[in-house]
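Trainee: Provided below for reference: sequence and predicted model.
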Amino acid sequence: MRTTSELAQEATFGQMLRHHRKRQGMTQRQLADLSEISLRAIRDLESGRVTHPRRATTEMLGSALRIQGQSLAQFLGLALDTREEHPDRRLPGMPPPAALTSLIGRDAEAAFVLERLRTDQRLVTLTGIPGVGKTRLALEIARHHFESNDTVVWWVPSPDAVPGGHSDAGTPAGAGGISHLDPQEIQATLGGRRSLLVLDGTEGTGPNVRWLLDVLAVCPSLSVLSTNRTPLSVPGEWVVPVSPLAVPEPAGHERDSLMRVDSVRLLIEQIKRHRPARDLPLSELETIAGICRALDGHPQAIEQAGLSCMVESLDDILHRVTDDPLSLPMAGPQRDSSTTLRRVLTRSLSALDPSSLSVLRQLSGLDGEWELPEASRRLGQATESFVAQVRTLVQLGWLRSTTQALPRFRTLRLVDPLLA
């Protein structure tokens, strides 16, 4: 068997990373937890998809793997990249903040957006209702880019965003905070390097949009990821609706199947943050599943339900959210203690134009899931305007959709009481 020193003479960084990880008897997940580097970044490094991580990332991995002396020098050396940016050439932004929670149930969305940003998509907007996790998903995408050194990352936070949490995006933010910068100066700073600008809580006002289009035109190596309740509605924009997490069916689940449902996993994680860790019996898992169904998989509402378990039983929480799921508070620096999910969703719903609101109210009267031709027939709507309204409601996050060849839709259960 070759020594580490012999292997380092011809190995790639990914091969050496895998070598050291296996020597320590670690799985990729264990290394991710110990190093605080994302599991996706470690997978990309070991597979060779990313070849030159940032020095800080490499040092964190080396520390977690207990690499020392000459082996550490070789390990760090394999990660060196002649494209390493110099301080005087960095954008005047900030790296993405560290996440305060793990990301649950967004792997497919994150991978999908990352792949498009790596190829030909230069403007992506994550849309959805308040508290659904747009900021947290954007943070995962940005952190992956930052850790892997695929791009220079420029993170522009919303004033009301909670790092690692959810943004309400209710105040002017995003591009409004940097639109004084000249696009030509940004291009000179980038020097042709692939870069990602993240605008968390973008306010789609005229000046912001014009500035953003100018930057994209002048800086061909720059991509933009924005989060907002609504699309920016500009040429070339790719809109990715962020829906609430999947919820379990009302009955017929075994323990293992429940533990694989994203909303259930999130609530269990929150419960274990606030109560001593212990195994949950099937009866409690069924109660947890009921809470997730009552909250329709809404991430921030589920986090608040998990916080309530410090002083309430799971049964009490289930009764409360079944009676009134919209009564849960919505935490955030721009919200007072009286701000509930009902208040936040009502404010967001009031921003819909009258025609979209009318269509949403009609669709909420349909039972279960439906296909567009079926809804059109049942509601007596066969116009292009109706199809466009449904598409808008999907983009805004008021409708859930499947990924089948012929998608099926349903209105969010949380919205039904507001439309009654």
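Mentor: Cool, got the structure.

Trainee: C-alpha only now, for contacts and for neighbours.
Mentor: Will do.

Trainee: mind checking which helix or strand the residue nearest to the spatial centre of the chain is in?
Mentor: What sits nearest the mean C-alpha location of the chain, by CA atoms, centre = their mean, is L137, with 1.1 Å. Using DSSP states H and E, the element containing L137 is helix 134-148.

Trainee: now for that helix, which elements pack on it?
Mentor: In terms of contact count using 3 or more CA pairs under 8 Å, 6 or more residues apart in numbering; DSSP states H and E, helix 134-148 is assigned the packing partners helix 39-47, helix 107-118, strand 123-127, strand 152-156, strand 195-200, strand 222-227.

Trainee: at 10 Å instead, please
Mentor: For helix 134-148, the contact count by 3 or more CA pairs under 10 Å, 6 or more residues apart in numbering; DSSP states H and E identifies helix 39-47, helix 55-64, helix 107-118, strand 123-127, strand 152-156, strand 195-200, strand 222-227 as packing neighbours.

Trainee: Tell me which of these sits nearest to P235.
Mentor: Across the helices and strands packed on helix 134-148, P235 has its closest neighbour in strand 123-127 (9.2 Å, CA to CA).

Trainee: Hey, what's the angle from that closest one to helix 134-148? Just curious.
Mentor: For strand 123-127 against helix 134-148, the angle between stretch directions is 140 degrees (axes from the mean of the first three to the mean of the last three CA atoms, to 10 degrees).

Trainee: would you list every one of the helices in the stretch 251-400 of the chain?
Mentor: Counting by DSSP state H, counting those that start in this stretch, the stretch 251-400 of the chain has helices at residues 255-259, 262-274, 282-294, 299-308, 314-323, 341-349, 354-364, 372-379, 384-396.

Trainee: quick revisit: quick one, the helix holding L137 and helix 55-64 angle?
Mentor: For the pair helix 134-148 and helix 55-64, the angle between their directions (the same axes, to 10 degrees) equals 80 degrees.

Trainee: relative to strand 152-156, how tilted is helix 134-148?
Mentor: Per the same axes, to 10 degrees, the angle that helix 134-148 makes with strand 152-156 is 150 degrees.

Trainee: Okay, angle between helix 134-148 and helix 107-118 too, please.
Mentor: Angle between the axes of helix 134-148 and helix 107-118 is 60 degrees (criterion: the same axes, to 10 degrees).

Trainee: how near is the residue nearest to the centre of the chain to V242?
Mentor: Distance, L137 to V242, using CA to CA, to the nearest Å: 9 Å.

Trainee: before we go on, here's another structure to hold up against the first:
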Amino acid sequence: MDADNAEFAVAAPALTAEQTFGMVLRTHRVAAGLTQEELSELSCLSVRAIRNMEIGRTGRPQRQSVVLLANALGLSDSVLDELLRTGRRVRPERPACPGAEARPEERDTRCELPADAPELFGRAGLVERIEEHLLAPSGPAGPAILTGQPGAGKTALAVHVAHRVRTRFPDGQIFVDAQGPRCEPMSADAVLGRVLRSLGVTDPPRRAEERSALLRAMLSTRRVIVVVDNVGGEAQVRSLLPAAARSALILVGRCPLPALPQGRTWQVDELGTADGLALLAGVAGARRVADEPAEARAIVEQCGGLPLAVRIAGCWLAARPHRGLHALTNLLADAPGRLERLQVGDLSVRSSIAAHHRDLGARDMPTVRLLAAREREGGFDAADVAALTGGDTARGQEIIDNLVHHQLATVTVGGGRLLCRLYPLPALYSTYCAPRGQDAGGTPTRAIRRVASGAPQHLPAFSVITGRVRA
């Protein structure tokens, strides 16, 4: 470091690490005769990122960001090393947490986030709104909750947003899959322990209440973002809620989580036709999609507009450059075998739907199969469900509420009635792929087969297998 900067650093011993780094950065920028906008252009960092560093909002910048700034400012290697050390200094006001290793350099660079998607189609508005929530000047007021039908791309969206804001949470970016290796949900205590270990806690307290208190204390003095995937209920993640607005929490729920305080929920829907075609072209090739536009639109429709399904279809085509889009359209036209076709490598639409279906519970599964096996344009209401099952409308409404809660159906208003419509691919799963046999509800498989085969029933047909994708 040159003499002026060395004198500057010594002259401010009482400043925190964030302020010292920000003020040193500003000194170098002013000495170079650059504005924040000009430094942004030279370093490829945003003006907002540079401003946050200089005012101390970003206390521990990523090493890559510091290197980019140093190169843009023309700093020598020795000055760069000093700048890196300045940015990594431990804040003196931060208390040590029992059981945690006091190695801030390791915490600062820890990123557990999966690889970011190269491009998300049709999600720009959602990304902007979620970022605004997480980066509010006063900090996120509560968790950001993403929910939607299976295969809608909730996890990809959460990971993408976390990557975009990770420089604002330099003390750690943690990713937890709350679904165990055998598809069973992790307990709340297991999720809590997983996050503590990621934060460096090697000897956590024995009592669950003490472990939760330790995590709150750590998150209140650090800037950490935690992403939890496959959340099945509020109890599973309640202990992760930060006590202060320094850290952020993104929850990907297989159902809404309304009981979490101050949670902000975003519904992740299927893609419109144009965005679905753009995704298919990005994976399979723009020329192939342009050469067979009708078949491309059919594939997006057969995939229910779900990003996961469309991406798998694109991968199938990319692996078979000698096959036309019409070949895949013909294969997906076979409704009973469609979900078997929509899997490649470790990507599977069927597995994604199965997790939501298990959450539904054995009591309602037979009724869902009966509903999925018939077609009725527009949907069905509680009276239709009651007529099919022989129950009352209250029970019929309970089944509809359960379907909507577990993201297997949506509700619209038609003819002055609330009408429920099963999502197309979950409907296929219920009809052809769900576990068979005598159910807890007492409805044997033969009754479902009779409905699916077209035997007369009180409930007229409704269109779920050929549901249209919203434009």
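Mentor: Looks like it arrived, so ask away. Predicted, not measured: the structure shown is a model, and the values here were computed from it.

Trainee: Format the helices and strands packed on helix 134-148 of the first structure as a markdown table; extra columns: distance to E10 of the first structure and mean neighbour count.
Mentor: Supplementary listing: these in a markdown table, determined by distance: least, CA to CA, whole Å; neighbours: other CA atoms under 10 Å:
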| stretch | distance to E10 of the first structure | mean neighbour count |
| --- | --- | --- |
| helix 39-47 | 15 | 19 |
| helix 55-64 | 18 | 18 |
| helix 107-118 | 28 | 15 |
| strand 123-127 | 39 | 25 |
| strand 152-156 | 28 | 23 |
| strand 195-200 | 30 | 25 |
| strand 222-227 | 34 | 25 |
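
Trainee: Need these in JSON lines (columns: distance to W211 of the first structure).
Mentor: Formatted as JSON lines, these follow (distance: least, CA to CA, whole Å):
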{"stretch": "helix 39-47", "distance to W211 of the first structure": "32"}
{"stretch": "helix 55-64", "distance to W211 of the first structure": "33"}
{"stretch": "helix 107-118", "distance to W211 of the first structure": "20"}
{"stretch": "strand 123-127", "distance to W211 of the first structure": "13"}
{"stretch": "strand 152-156", "distance to W211 of the first structure": "15"}
{"stretch": "strand 195-200", "distance to W211 of the first structure": "13"}
{"stretch": "strand 222-227", "distance to W211 of the first structure": "12"}
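
Trainee: To E303 of the first structure, which of those lies closest?
Mentor: helix 107-118 (18.9 Å).

Trainee: Tell me roughly how far the closest one lies from the second structure on average.
Mentor: Once superposed with the second structure, the aligned residues differ from helix 107-118 of the first structure by a mean of 2.4 Å; criterion: mean CA distance after the TM-score superposition for the first structure.

Trainee: L31 of the first structure: which of the helices of the stretch 251-400 of the first structure is closest?
Mentor: It's helix 262-274; of those, that one is closest to L31 of the first structure (CA to CA) at 19.7 Å.

Trainee: how about the closest one: buried residues?
Mentor: Along helix 262-274 of the first structure, the positions that meet the burial threshold by neighbour count (16 or more other CA atoms under 10 Å) are D262, S263, V264, R265, L266, L267, I268, E269, Q270, I271.

Trainee: Over to stretch 23-36 of the second structure?
Mentor: Within stretch 23-36 of the second structure, the residues that count as buried by 16+ other CA under 10 Å are M23, V24, L25, R26, T27, H28, R29, Q36.

Trainee: ok, T155 of the second structure to A117 of the second structure distance?
Mentor: Between T155 of the second structure and A117 of the second structure the distance is 10 Å, computed by CA to CA.

Trainee: Show me which of these two is the more surrounded one.
Mentor: T155 (21 against 11; other CA atoms under 10 Å).

Trainee: For the helix or strand where V451 of the second structure lies, which helices and strands make contact with it?
Mentor: With elements delineated by DSSP H and E, V451 of the second structure resides in helix 445-452, which encompasses its position. Contacting helix 445-452 of the second structure under the criterion 3+ CA pairs under 10 Å, 6+ apart are the following elements: helix 365-372.

Trainee: Looking at the buried residues of stretch 23-36 of the second structure, which is nearest T221 of the second structure?
Mentor: Looking at the buried residues of stretch 23-36 of the second structure and their distance to T221 of the second structure, the nearest is M23, at 21.5 Å (CA to CA).

Trainee: what do we get in the first structure for that closest one?
Mentor: Across the two structures, M23 of the second structure finds no equivalent in the first structure, going by TM-score structural alignment.

Trainee: which element follows the helix or strand encompassing M23 of the second structure toward the C-terminus?
Mentor: Using DSSP H and E, M23 of the second structure maps to helix 17-31. Scanning forward in sequence from helix 17-31 of the second structure by DSSP H and E, the next helix or strand is helix 36-43.

Trainee: Of all the residues in that following helix, which ones are buried?
Mentor: For helix 36-43 of the second structure, the neighbour count (16+ other CA under 10 Å) marks Q36, L39, S40, S43 as buried.

Trainee: Now render the residues you listed as a markdown table, adding distance to L422 of the second structure.
Mentor: Supplementary listing: the buried residues of helix 36-43 of the second structure in a markdown table, determined by distance: CA to CA, whole Å:
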| residue | distance to L422 of the second structure |
| --- | --- |
| Q36 | 52 |
| L39 | 53 |
| S40 | 49 |
| S43 | 50 |
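
Trainee: residue contacts, the residue nearest to S356 of the first structure when sequence neighbours are not counted?
Mentor: Nearest in space to S356 of the first structure, with sequence neighbours left out and distances taken as CA to CA, 6 or more residues apart in numbering, is Q389 at 5.8 Å. With contact taken as CA atoms under 10 Å, 6 or more residues apart in numbering, Q389 of the first structure is in contact with S355, S356, L357, S358, V359, L360, Q395.

Trainee: about what we covered before: need the overlap of contacts for L137 and V242 of the first structure.
Mentor: By CA under 10 Å, 6+ apart, L137 of the first structure and V242 have these common neighbours: R106, E109, L126, T227.

Trainee: any idea what the last one aligns with in the second structure?
Mentor: When the two structures are superposed using TM-score structural alignment, T227 of the first structure falls opposite V252 in the second structure.

Trainee: circling back to that earlier point, ranking the contacts of Q389 of the first structure by neighbours, who comes first?
Mentor: Neighbour count (other CA under 10 Å) singles out Q395 as the most crowded of the contacts of Q389 of the first structure, with 23 neighbours.

Trainee: All set now, cheers.
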